[in-house]
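Chemist: Turn this into a model:
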Amino acid sequence: MKNNNSKPPKYLISTSEFGEYTGQTANDVANFFGEKELVRLSGSRLGIPSQLAKVYLALKEGVDYGFKVLAHINLKGGVGKTTSTISAATRAVQYGFRTCILDMDSQGSASLAFDMVPEDDDPIFFDVWQNPGEMVMGSLKKIQENLYILPSSLDNGLLDVNLINPVSQKNAVHGVCEELKANGFDLILIDCPPSLGTAVISTICAADIIVIPVCSDKFSFKGLKLTLNEIFSIHEAFNLEKPEIKILYTKFDRRLKISTNAWNRLSSDYKEYLIPCPIRTSAEFSKSLEKKQTVFASSKKSKAKADYDSYVRYALKLKGHQNDRKARDKG
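Modeler: Sure, this is the predicted structure:
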């Protein structure tokens, strides 16, 4: 048994959760890996190190760990971009993805969520994009094994002055992501500011998957429309292949008519983009953030965990996501 005398990582998938995903019992999972390879978690649970989960899921379940850049973008603020980024990152690492968060928002909310706010002399994206080969890896902050973040500060707001050249806009984020790929990362998750600055333009050029979080209010829908238009315009201007575009409905509350109407509108007008796994409102998000962690640090089952697990499995094309919405509707 590992980590008997040290504090275990927060984000390890338990044998029981892993068993639910793979259709086994917790004992079957523990026996497969062997207890010496597992980590003792709270409540007498056993956790599976990220690298072991990756080996199993790649070989037994055919999970594709090919390099991906996924960005959460909406030109409207307050729609859940940061929550989606940090929740997806912590779940992805539990499924074996070597994951890095790029915090591109000068407000640094993702950095704050992990208590990784940079000191005055710590490099951020603004400092490293011109020389990624020498600077990127040394600038990352380690959250735990296989989970890192390039934090942000107000200085990233200067990118609008720093990235005037269109060629730089096209290549800045891409260059940093390529360096991370070369150093063994499987997944880059980007948290973007709610504005069409150069940070967002460069991210749009680099992303393989763009997820647009949307709430029920009309300003959110306006942001959705503007964001889609800008994605298409930027890819046309730079002659780039269009990314995979998805819409994630957040803060869903089936008790409210405005939520139901918004979901129906998305299902009708944006069916080709809509992820069929809405994120329901939950106090668990704010409770977790108070502890500088995400909902996936908790051993308790919750709708917050279930919804973002469904989202991660859908976005990363893991098995079982097709039935998640039906199962929740029954509940």
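
Chemist: can we go C-alpha only for contacts and neighbour counts from here?
Modeler: Fine.

Chemist: so who does K303 touch?
Modeler: 280, 282 (CA atoms under 8 Å, 6 or more residues apart in numbering).

Chemist: repeat that for 10 Å
Modeler: By CA atoms under 10 Å, 6 or more residues apart in numbering, K303 lies in contact with 279-282, 284, 295, 309, 328.

Chemist: I'd like the distance from it to T198, if you could.
Modeler: To T198, K303 is 36 Å away according to CA to CA, to the nearest Å.

Chemist: Repeat that for S288.
Modeler: Distance of S288 to T198, given as CA to CA: 31 Å.

Chemist: One more, please, to line up against the first structure:
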Amino acid sequence: MITIAIANQKGGVGKTTSAINIATAMAALGWKTLMVDLDPQGNASTGVGIDSAHRDYSSYDLLVEQADIENCIVPSSVPNLDVIPATVDLSGAEIELVGVDDRTGRLRDAMDGYNGHDICFIDCPPSLGLLTLNALTAADTLLVPLQCEFFALEGLSQLLQTVEQVQKRFNPDLGIIGIVLTMFDRRNRLTDQVADDVREVLGSLVFDSVIPRNVRLSEAPSHGMPALVYDHACSGSKAYMALARDLVNRLPETRKVA
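Modeler: Below is the predicted model of the structure:
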């Protein structure tokens, strides 16, 4: 199973929207997909229609070793897409794990040896705390959503420094599979300028596919479904399908199933 953390310590960059819709797009391409919701807000879970009544076990139970991974997996309404949901209990996990040995490796240990899915996406909270460190330690690679705004590169540099520290101390094999530009608005000249600056600095690390500002992307979570299910023909859904195809092309050749 290929494990990809989706992270950016800055909030409001389309991280959870990207996690939901990339996972859905990969499932649509034929990949048996797992999404781990590691954000205490639980938006990735509700965004695919999983409410609190159906969360006997959660990612919190996985981290504190109260349940194994198979017991935490909940099927979503999207074919080929399963979820390990989040609950509010997760908000206390960082405090509970502070005094625990190998506290950054709990998720890695819980997922070690599991191969029931082809690919796994981990939706991280908007911070660089212990939950995100667990995701980066467990992941094979990192995908970074980056909003097209003036301070985008400033926040990205802090995340890349964290990645370097994780590589040195916890996960030497952690890579970065790419950076996806989100909330792209061609009517705004600043958006083009930021996109050009990011591509100039990071080159081929930036995906060709960009995610536009799109009302349907914002509406879909309130209906408990990914945008690709809510309106597969909208510009946002088409952009995420294109991104998923770009992502498949960056994965190891031996792992391609779509």
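
Chemist: follow-up on the earlier one: just the buried subset of the contacts of K303 of the first structure, please.
Modeler: 279-280, 284, 295, 309 (16 or more other CA atoms under 10 Å).

Chemist: Looking at those, which one is closest to S106 of the first structure?
Modeler: Nearest to S106 of the first structure among these, counting by CA to CA, is V295 at 24.0 Å.

Chemist: dump the residue contacts of the aligned partner of the closest one in the second structure.
Modeler: Alignment note (TM-score structural alignment): V295 of the first structure maps to A227 of the second structure. Neighbour list for A227 of the second structure: 17, 20-21, 24-25, 47-48, 215-221, 233-238, 240 [criterion: CA under 10 Å, 6+ apart].

Chemist: From I22 of the second structure, how far out is A227 of the second structure?
Modeler: Distance from A227 of the second structure to I22 of the second structure, counting by CA to CA: 10 Å.

Chemist: any residues in contact with both of these two?
Modeler: In contact with both A227 of the second structure and I22: 237, 240, using CA under 10 Å, 6+ apart.

Chemist: hey, where'd the strands end up in the stretch 51-200 of the first structure?
Modeler: Along the stretch 51-200 of the first structure, counting by DSSP state E, counting those that start in this stretch, strands occupy 68-72, 99-103, 141-144, 147-150, 187-191.

Chemist: so the first one corresponds to what in the second structure?
Modeler: On the second structure, the counterpart of strand 68-72 of the first structure by TM-score structural alignment is residues 2-6.

Chemist: Which residues are in contact with D307 of the first structure?
Modeler: By CA under 10 Å, 6+ apart, the neighbours of D307 of the first structure are 250, 277-281, 313, 324-325, 328.

Chemist: Format those residues as CSV; extra columns: secondary structure and distance to Y270 of the first structure.
Modeler: What follows is the contacts of D307 of the first structure, written out as CSV (DSSP: H, G, I helix; E, B strand; the rest coil; distance: CA to CA, whole Å):
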residue, secondary structure, distance to Y270 of the first structure
T250, coil, 15
C277, coil, 14
P278, coil, 14
I279, coil, 17
R280, strand, 19
T281, coil, 22
R313, helix, 21
D324, helix, 20
R325, helix, 18
R328, helix, 22
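
Chemist: Out of these, which two sit at the greatest distance?
Modeler: Spanning the widest gap among these are T281 and R313, at 19.4 Å by CA to CA.

Chemist: what's the mean deviation for the match of strand 68-72 of the first structure versus the first structure?
Modeler: Stretch 2-6 of the second structure, aligned to the first structure and superposed, deviates on average by 0.9 Å (mean CA distance after the TM-score superposition for the first structure).

Chemist: Pull the contacting residues for the closest residue to L75 of the first structure other than its chain neighbours.
Modeler: By the measure of CA to CA, 6 or more residues apart in numbering, the closest residue to L75 of the first structure outside its immediate chain neighbours is P194, 4.3 Å from it. Contacts for P194 of the first structure (CA under 10 Å, 6+ apart) come out as 73-79, 81, 105, 200, 223, 227.
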